[in-house]
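Visitor: here is a sequence with its predicted model. Questions after.
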Amino acid sequence: MPSLFDPIQLGAIQSPNRILMAPLTRGRADKQAVPTDIMVDYYTQRASAGLIISEATGISREGLGWPFAPGLWTDAQVEAWKPVPASVHAAGGRIIAQLWHMGRQVHSSVIGGQPVSSSATATAGEAHTYEGKQAFETARPLTLDEIPRLLEDYALATKNALAAGFDGVQVHSANGYLLDQFLRDNANFRDDRYGGSVENRIRLMREVVERVASVAGADRTSIRLSPNGESQGVNDSNPQPLFVAAAKALDEIGIAFLELREPGPEGTFGRTDVPKLSPAIRQVFNGPLVLNSDYTTVDAAQAAIDRGVADAVSFGRPFIANPDLPARLRSGAPLAESEMRTWYSRGPEGYIDFPALETAAA
């Protein structure tokens, strides 16, 4: 069996190890979703990851409701992103952009209009806004004649990601966001070709990935799914046939890799008793399979690879306080801890002020 520290081919991208950096929302862009200079340092510090998957990045104002998150739909955003991949590449790293449409998980005060979703539903709880937390609003269903426009939004964001220098893209289809709202039956009540049957509910996901792959190439296209358990109010009554069908469709497209966020009963965030579906998905998806959620040790990650269910593991929160995480995992050094209060704050504290192992030791 390969080691966590062995190289792996992820489509067109040669990764020197199997320790990927998972997408992590950090809120350091400006109000126009334009990346800021501090983000160059942040990503460059983490260039030793086998592959960096960027923080979730909006494909449009309609789809981006998280305060101070970055986008990829304007020229100004593209120009501001360019130093990030350039610096990561100069440091020997690889980085792809995660493309994000939040669907109903936004507030009109941020996006300037009513949220959209698969159906007229609302998430329980409150949305993050520039004016503090506000109750989620009922979304309106996307109409059939809006779907081509949505696909073009994904295509433009993909084109812009490549123009900014990213090595590829990942479609965010997990965690209760727009594509997940179409996939799962407690949020999708449509009676057209995008609702009802499993085949219909995976249709938009497949069309988005096909459109993105037509721009970036399938070998530079990946996707993230969250197949087991509730996520931000989105769930499914029978997830296995749904996500096995989704994985089979993705395999037919020939994407670079599939990432699965799979929390368990002991998870820090999104814990669930719903069995993990990666073994079933492994039977129909023949490309590299990347597992994510609450991996913090070499032993746990290596065990997933040894079982043959994973080809690589993406680490999330450990990368916040450990910019040189692969070196720390290889050496067995203790991991530093981050503080939640700085995860989404605006400045360098808790963002670029964590020292690498050698500096910390000195």
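Guide: Received it, and whenever you're ready, just let me know what you need.
Visitor: only C-alpha atoms from now on, for both contacts and neighbour counts.
Guide: OK.
Visitor: any idea which strand is longest in the protein?
Guide: strand 51-58 (DSSP state E).
Visitor: toward the C-terminus, what is the element adjacent to that strand?
Guide: Secondary structure here is assigned by DSSP states H and E; on that basis, the next helix or strand after strand 51-58 toward the C-terminus is helix 75-81.
Visitor: in that next one, what counts as buried?
Guide: Judged by neighbour count using 16 or more other Cα atoms under 10 Å, the buried positions of helix 75-81 are 77, 78, 80, 81.
Visitor: quick revisit: against which helices or strands is the longest strand of the chain packed?
Guide: For strand 51-58, the helices and strands in contact under the criterion 3 or more Cα pairs under 8 Å, 6 or more residues apart in numbering; DSSP states H and E are strand 19-21, strand 95-100.
Visitor: now do it: distance to the chain's middle.
Guide: A distance of 6 Å separates the C-alpha centroid of strand 51-58 from that of its chain, computed with Cα atoms, centre = their mean, to the nearest Å.
Visitor: buried stuff in it?
Guide: By neighbour count on 16+ other Cα under 10 Å, the buried set for strand 51-58 is 51, 52, 53, 54, 55, 56, 57, 58.
Visitor: state the distance from residue 277 to residue 82.
Guide: Noted for residue 277: a distance of 37 Å to residue 82, by Cα to Cα, to the nearest Å.
Visitor: do residue 288 as well
Guide: As judged by Cα to Cα, residue 288 and residue 82 stand 28 Å apart.
Visitor: who has more neighbours out of the two?
Guide: Per other Cα atoms under 10 Å, whichever of residue 288 and residue 82 has more neighbours is residue 288, with 21 against 18.
Visitor: which residues in the stretch 251-362 of the chain form helices?
Guide: Taking DSSP state H, counting those that start in this stretch, the helices of the stretch 251-362 of the chain run over residues 278-282, 298-306, 318-321, 325-331, 357-361.
Visitor: out of those helices, nearest to residue 8?
Guide: Minimum separation from residue 8 across the helices of the stretch 251-362 of the chain (Cα to Cα) falls at helix 298-306, 12.1 Å.
Visitor: ok, residues contacting the closest one?
Guide: Applying Cα atoms under 8 Å, 6 or more residues apart in numbering, the set of residues contacting helix 298-306 from outside is 1, 2, 3, 4, 295, 310, 311, 312, 313, 329, 330.
Visitor: can you lay out the helices of the stretch 251-362 of the chain as a markdown table showing mean neighbour count and distance to residue 239?
Guide: Converted to a markdown table, those look like this (neighbours: other Cα atoms under 10 Å; distance: least, Cα to Cα, whole Å):
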| stretch | mean neighbour count | distance to residue 239 |
| --- | --- | --- |
| helix 278-282 | 19 | 11 |
| helix 298-306 | 17 | 21 |
| helix 318-321 | 22 | 29 |
| helix 325-331 | 18 | 33 |
| helix 357-361 | 10 | 42 |
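Visitor: pasting the second one now:
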Amino acid sequence: MSSTALTSRLFEPARLGSLHLPNRLVMAPLTRNRASADGVPQPIMATYYAQRASAGLIIAEATTPNAVGQTYPDIPAIYHNRHVAGWRRVTGAVRAAGGTMFLQLQHGGRIGHPDTTGLTPLAPSPVAFPDPIHTPAGSRPGVVPRAMTVAEIRSTVAHFAAAARRAIDAGFEGVEVHGGNGYLIHQFLSEVTNHRTDAYGGSAAGRIRFAVEVVEAVADAIGPARVGLRIAPGVTANAMREHDIEHVYPALVGALADMGLAYLHVVFADPAQPLFHRVRADWPAALIANPALPWPTPLPADGGRHAGERLLAAGADLISLGRAFLANPDLVERFRRGAPLNPVRAEYWYGGGELGYTDYPVLAAAEERAPALA
């Protein structure tokens, strides 16, 4: 074991709202498409998450707060009692393994399709997703979404709050509101996808309004110390474009800074960028930073550890990693020992059974096989 592993801040305990976490490594939310067709988490998902319970915090995969918000087939939901029951099996297994979980709430907005939901997607403006979308019937062109009325905006805010209450009932310690990666809240933030001329569009103050109202409603529903927000300034995932991140994100952070939230989660954070330091200076609570590069950029051999260490040194409080946790259930222990990491099998990311999901070996199993392989 190296002295670097012994002294790393990654293994120090951390505080998140009212929670005391054993280390600063967070399992990022990762869509895996292993729920049932109607969004119920399946037993294999309990196994998957329990295997990774040594993470300081697990943020469970993107979960839809209402039917029209569903993005892809077989993603989980949290708007019906059957969804709550399915998630209880997951949180119970993780708690029994010593882990702590938040649930990410994600509304797809224009990234949805009638072939999946039977519904026309809703978005800030009728701007179609330009790329093909995966549906139960295969890849289909994106459709023009219907611009949300003010009444639909308000009902969607209420759906987020109701989903948060259900998440707590399902055994989660809190929720993360997904405000990035091109989904509904991000669509409101960008002038490219938000052409509204009412109070929810136009200036930065108008475009952040929906995000602020969602977070406020969720915080009112379950308490602000149980709520995090994920943002992705300038990230181009899902055909997203933004031209004024230096105005929008400081305005958003400033509007939420005094709310007493558990954390802010910055995706693809870069300590070389001034905006990261501006956000860190303006945000008074825990900051989770995700250093990963978007697919298909290869995962670094160290799983992102070095980049995470840089972000901790630059002011982040916790580091979230995705693909590294996907392929290494015991990532924390591998980092502690300086052990090699399992390769990621991308062909099994989305959908299927245990292959590439619950069958990644842990160190003990790998070490038992080592003599036979030598």
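Guide: Looks like it came in fine. Please read these numbers as outputs of a predicted model, since none were measured by experiment.
Visitor: what angle sits between the longest strand of the first structure and strand 95-100?
Guide: Note on geometry: by axes from the mean of the first three to the mean of the last three Cα atoms, to 10 degrees, strand 51-58 of the first structure and strand 95-100 are set 30 degrees apart in direction.
Visitor: the aligned partner of residue 24 of the first structure in the second structure: helix or strand, and which one exactly?
Guide: Structural alignment (TM-score structural alignment) places residue 24 of the first structure against residue 30 in the second structure. Secondary-structure element containing residue 30 of the second structure, defined by DSSP H and E: none, the residue being outside all helices and strands.
Visitor: OK, contacts around residue 30 of the second structure?
Guide: Residues in contact with residue 30 of the second structure (Cα under 8 Å, 6+ apart) are 60, 61, 62, 322.
Visitor: which non-adjacent residue is nearest the alignment partner in the first structure of the last one?
Guide: It stands for residue 322 of the second structure. With the correspondence set by TM-score structural alignment, residue 322 of the second structure lines up against residue 316 in the first structure. In space, residue 316 of the first structure comes closest to residue 22 once its chain neighbours are excluded; the distance is 4.8 Å by Cα to Cα, 6 or more residues apart in numbering.
Visitor: which residues does the one you found contact?
Guide: Contacts here follow Cα under 8 Å, 6+ apart; on that basis residue 22 of the first structure touches 52, 53, 54, 55, 292, 314, 315, 316.
Visitor: residue 27 of the first structure now?
Guide: Residue 27 of the first structure makes contact with 66, 67, 68, 69, 70, 343, 344, 345, 346, according to Cα under 8 Å, 6+ apart.
Visitor: sec struct for it, please.
Guide: Assigned with DSSP: H, G, I helix; E, B strand; the rest coil, residue 27 of the first structure falls in the coil class.
Visitor: and what of residue 193 of the second structure?
Guide: When the structure is split into helix, strand and coil by three-state DSSP, residue 193 of the second structure lands in coil.
Visitor: and the buried residues of helix 75-81 of the first structure as JSON lines, adding distance to residue 89 of the first structure?
Guide: Putting the buried residues of helix 75-81 of the first structure into JSON lines (distance: Cα to Cα, whole Å) gives the following:
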{"residue": "77", "distance to residue 89 of the first structure": "19"}
{"residue": "78", "distance to residue 89 of the first structure": "17"}
{"residue": "80", "distance to residue 89 of the first structure": "16"}
{"residue": "81", "distance to residue 89 of the first structure": "13"}
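Visitor: residue 360 of the second structure matches what in the first structure?
Guide: Per TM-score structural alignment, the equivalent position to residue 360 of the second structure in the first structure is residue 354.
Visitor: re the thing from before, count of neighbours near the match of residue 322 of the second structure?
Guide: Close neighbours of residue 316 of the first structure, defined as other Cα under 10 Å, add up to 18.
Visitor: distance of it from residue 134 of the first structure?
Guide: Computed as Cα to Cα, the residue 316 of the first structure to residue 134 of the first structure distance reads 27 Å.
Visitor: residues contacting residue 93 of the first structure?
Guide: Taking Cα under 8 Å, 6+ apart, we find residue 93 of the first structure in contact with 44, 47, 48, 49, 50, 51, 52.
Visitor: the same query, at a cut-off of 10 Å, please.
Guide: The contact partners of residue 93 of the first structure, by Cα atoms under 10 Å, 6 or more residues apart in numbering, come to 15-16, 43-52, 85-87.
Visitor: I'd say residue 199 of the second structure and residue 149 touch.
Guide: No: contact criterion Cα atoms under 10 Å: residue 199 of the second structure and residue 149 do not qualify, at 11.6 Å.
Visitor: what separates the residue most central in space within the second structure from residue 89 of the second structure, distance-wise?
Guide: Centre of the second structure computed as the mean C-alpha position; nearest residue by Cα atoms, centre = their mean is residue 29, 3.9 Å away. When distance is defined by Cα to Cα, residue 29 of the second structure is 18 Å away from residue 89 of the second structure.
Visitor: and what of residue 236 of the second structure?
Guide: For residue 236 of the second structure, the distance to residue 89 of the second structure under the criterion Cα to Cα works out to 35 Å.
Visitor: who has more neighbours out of these two?
Guide: Applying other Cα under 10 Å to residue 236 of the second structure and residue 89 shows that residue 89 carries more neighbours, namely 19 against 14.
Visitor: how about the helices in the stretch 101-250 of the first structure?
Guide: For the stretch 101-250 of the first structure, applying DSSP H, counting those that start in this stretch gives helices covering 108-111, 147-164, 178-183, 198-201, 203-216, 239-253.
Visitor: find me the equivalent region of the first one in the second structure.
Guide: Under TM-score structural alignment, the match for helix 108-111 of the first structure in the second structure covers residues 114-117.
Visitor: picking that back up, what sits closest to the residue nearest to the centre of the second structure if chain neighbours are left out?
Guide: Ranked by Cα to Cα, 6+ apart and with sequence neighbours excluded, the top spatial neighbour of residue 29 of the second structure is residue 61, at 4.2 Å.
Visitor: residue in the first structure paired with that neighbour?
Guide: Counting by TM-score structural alignment, the partner of residue 61 of the second structure is residue 55.
Visitor: biggest separation within the contacts of residue 30 of the second structure, which pair?
Guide: Greatest spatial distance in those: 62 and 322, 12.8 Å, computed using Cα to Cα.
Visitor: CSV for the helices and strands packed on strand 51-58 of the first structure, including distance to residue 253 of the first structure and mean neighbour count?
Guide: Compiled in CSV, those are given as follows (distance: least, Cα to Cα, whole Å; neighbours: other Cα atoms under 10 Å):
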stretch, distance to residue 253 of the first structure, mean neighbour count
strand 19-21, 22, 27
strand 95-100, 18, 27
